[in-house]
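Undergrad: the sequence and its predicted three-dimensional model are supplied below.
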Amino acid sequence: MSETTSAPVASDGAAIRGRHFRYFDFVMAAFVVILLLSNVLGAGKVAEIELPGVGYWPFGAGILFFPIGYVIGDILTEVYGYGRARRCIWAGTVALLFMAFMSWVVVALPPAPDWTGQQAYEQVFGQVPRIVFASITAFWAGEFVNSYVLAKMKLMTKGRHLWSRTIGSTVAGQAVDSLIFYPLAFWGAEGWTHALVLQVLITQWALKVSWEVLLTPVTYFVVDFLKGREGVDVFDSGTDFTPFRTRV
């Protein structure tokens, strides 16, 4: 049986409060999973590629997947509104905190005498507390700025020009993310000059925004699909934009 598609109905956040959506749980799960995996698998590895005319260019492997979390954050706000996006951001924040706590406990447990993987395990999962704190703080602030800017721009553009608000919100959100993370994590750290921190900050911000631009066609496709299946298009005209609540 094929799923029905209906023309999305413009609604404000209050009008859909308590309403069940078929795909919201899946989008929320994807948001949290990408967030956790990009921090676990991507954060600890520095990769490099050879650029024509430039030579070998190092980059953090997490840059390949972490920006997808911002794309999903855009989709959440655009389709379901700021209130539900806020709930997902808090779910992601709590998941990151638990992951950090679990990593600390598991790494600290004394290894069995015949187990030889402790050093490698510590290298992958034994993250420096300063970096963990910077990462979680930057994610929380950046995602809320991203969602807020997109919701406000949607009202300003009357729902037109989706590309302008997905890119515009990412420019703002990723700027806040980078401005918080890199100074908190590396300013004054051994091997990190002030110039290097600023260079990496600007480079990573530019790469993340570029990812958003490249993924714009995908964002359009997913947004159109979800709005059609859910039959809703949320405008946050009467929304309380405080980040300090989780109730939709």
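TA: Perfect, I can see it now. Residues are numbered from 1 along each chain as shown.
Undergrad: drop to CA atoms for contacts and neighbour counts, all remaining ones
TA: Will do.
Undergrad: buried ones in the helix or strand where Q174 lies?
TA: Element membership for Q174, per DSSP states H and E: helix 162-186. For helix 162-186, burial by neighbour count (16 or more other C-alpha atoms under 10 Å) applies to 162, 164-186.
Undergrad: report the angle between the longest helix belonging to the chain and helix 162-186.
TA: Determined from DSSP state H, the single longest helix within the chain is helix 129-157. Put simply, helix 129-157 runs at 160 degrees to helix 162-186, going by axes from the mean of the first three to the mean of the last three C-alpha atoms, to 10 degrees.
Undergrad: by contact count, what packs against helix 129-157?
TA: helix 66-80, helix 82-108, helix 162-186, strand 232-235 (3 or more C-alpha pairs under 8 Å, 6 or more residues apart in numbering; DSSP states H and E).
Undergrad: okay, the ones you listed in a markdown table with distance to N146 next?
TA: Shown next, in a markdown table, are these (distance: least, C-alpha to C-alpha, whole Å):
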| stretch | distance to N146 |
| --- | --- |
| helix 66-80 | 7 |
| helix 82-108 | 10 |
| helix 162-186 | 4 |
| strand 232-235 | 16 |
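Undergrad: quick one: the helix holding Q174 to chain centroid distance?
TA: Relative to its chain's centre, helix 162-186 lies at 10 Å (C-alpha atoms, centre = their mean, to the nearest Å).
Undergrad: A further structure is provided below for comparison with the first:
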Amino acid sequence: SSMFVTMLVLTNMVGTKLFILFPHYEPLSVVLTSGIVTYPFTFWLTDIVSETFGKRKADLMVVYGFVASMLMLLILQIVQALPPAEIWRIPAEYAGSFANELQIVGKDGRILGASSTAAQTAFTFTFDAPGLLLFASMLAYLAAQLTDNFMFHFWRRLTRGKHLWLRNNGSTAVSQLLDTIIVNSIFLTFYWKMPYFAPTEDQPVTVVQVIFTTYLVKLALALLDTPLIYAGIGFIKKAFGLSPTYQS
């Protein structure tokens, strides 16, 4: 549960950044959300818990993650509201990125740093969670994680406990698609004002493109983590003295 909550909290902290995968090779250059670095691990962990401890424990872990995320976001909002101390400043090596009126300049003309106002602005930009993002991420999180647990046990019943690789990838494929569509459709469309289907001069990237590329990467990661699922389940069963064998 601690690993799951850690990965989920990190996802909420880094997820607002968009980055370019393969920026120097245009045919494969795609825009992705940074949450893809951490969020796929949560599905890996829920599948391990589902297989070893059952759906009820996995669903409970999802609830723990939701509570932890809400607590983190509440604390961040409180901290952002605190008035910054005058001595809290941006270091000189980063101060050049701020407007002249926010820079602290020495008598010799060297930039010594940037003011506490600049530090507060940078902090807010980094950790501010818009209400829309919070709504989108939490809605997608609950829908996807609970769907993942449901689909995992659906495939398990269907295959009579066999083919772990099938229920792992089958459940993740459905839940990750649901998550990717929900969070990107809401956040990119209404917050970043990104066009959904047709690119424009100001916005050459569309929501559908981000959804498609993000989902493909998530799907590839899900396929690659299959050996880790077997290893993780084997480790947990051995560590907790559970049945050491399962059918693949």
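TA: Cool, got the structure. Everything numeric in this text was worked out from a predicted model, so none of it was measured.
Undergrad: TM-score for these two?
TA: Here the superposed chains carry a TM-score of 0.77, computed using TM-score structural alignment, normalised by the length of structure 1; 205 aligned residues with a C-alpha RMSD of 1.8 Å.
Undergrad: returning to that earlier point: please enumerate residues in contact with the helix holding Q174 of structure 1?
TA: Outside helix 162-186 of structure 1, the residues within contact range by C-alpha atoms under 8 Å, 6 or more residues apart in numbering are 70-71, 74, 130-131, 134-135, 137-139, 141-150, 153-154, 192, 197-198, 200-202, 204-205, 208-209, 212-213, 216, 220.
Undergrad: which parts of the following helix or strand past it are buried?
TA: Later in the chain than helix 162-186 of structure 1, the nearest helix or strand by DSSP H and E is helix 194-214. Neighbour-count burial for helix 194-214 of structure 1, counted by 16+ other C-alpha under 10 Å, picks out V197, L198, L201, Q204, W205, K208, V209, S210, W211, E212, V213.
Undergrad: what residue of structure 2 takes the place of the fifth one?
TA: Going back to what we said before, that points to W205 of structure 1. For W205 of structure 1, the equivalent position in structure 2 is taken to be Y215, counting by TM-score structural alignment.
Undergrad: tell me how many other residues surround the closest residue to S1 of structure 2 other than its chain neighbours.
TA: Excluding its sequence neighbours, the residue lying closest to S1 of structure 2 (C-alpha to C-alpha, 6 or more residues apart in numbering) is M61, at 6.0 Å. A count of nearby residues for M61 of structure 2, using other C-alpha atoms under 10 Å, gives 20.
Undergrad: how about stretch 122-142 of structure 2: buried residues?
TA: T124, F127, D128, A129, L133, L134, A136, S137, M138, A140, Y141, L142.
Undergrad: how close does the fifth one sit to M13 of structure 2?
TA: Think L133 of structure 2. To M13 of structure 2, L133 of structure 2 is 11 Å away according to C-alpha to C-alpha, to the nearest Å.
Undergrad: re the thing from before, the longest helix of structure 1 vs structure 2, average distance?
TA: Average distance, helix 129-157 of structure 1 versus aligned residues of structure 2 after superposition (mean C-alpha distance after the TM-score superposition for structure 1): 0.8 Å.
Undergrad: pull up the aligned stretch in structure 2 for that helix.
TA: Taking TM-score structural alignment, helix 129-157 of structure 1 hits residues 131-159 over in structure 2.
Undergrad: just give me the closest of the buried residues of stretch 122-142 of structure 2 to V5 of structure 2.
TA: Y141 (12.2 Å; C-alpha to C-alpha).
Undergrad: aligned partner of I36 of structure 2 in structure 1?
TA: Aligned partner of I36 of structure 2 by TM-score structural alignment: I63.
Undergrad: need the contact list for its match.
TA: Contacts of I63 of structure 1 by C-alpha under 8 Å, 6+ apart are G42, Q204, L207, K208.
Undergrad: excluding its backbone neighbours, what's nearest the spatially most central residue of structure 1?
TA: For structure 1, the residue nearest the mean C-alpha position is G69 (3.4 Å; C-alpha atoms, centre = their mean). The shortest distance from G69 of structure 1 to any residue other than its chain neighbours is 5.7 Å, reached at F31 (C-alpha to C-alpha, 6+ apart).
Undergrad: assign that neighbour to helix, strand or coil.
TA: Under DSSP: H, G, I helix; E, B strand; the rest coil, F31 of structure 1 falls in the helix class.
Undergrad: what's the counterpart of it in structure 2?
TA: That one, F31 of structure 1, aligns with F4 by TM-score structural alignment.
Undergrad: what of I180 of structure 1?
TA: I180 of structure 1 maps onto I182 in structure 2, by TM-score structural alignment.
Undergrad: tell me the counterpart of I233 of structure 2 in structure 1.
TA: Under the alignment by TM-score structural alignment, I233 of structure 2 pairs with V223 in structure 1.
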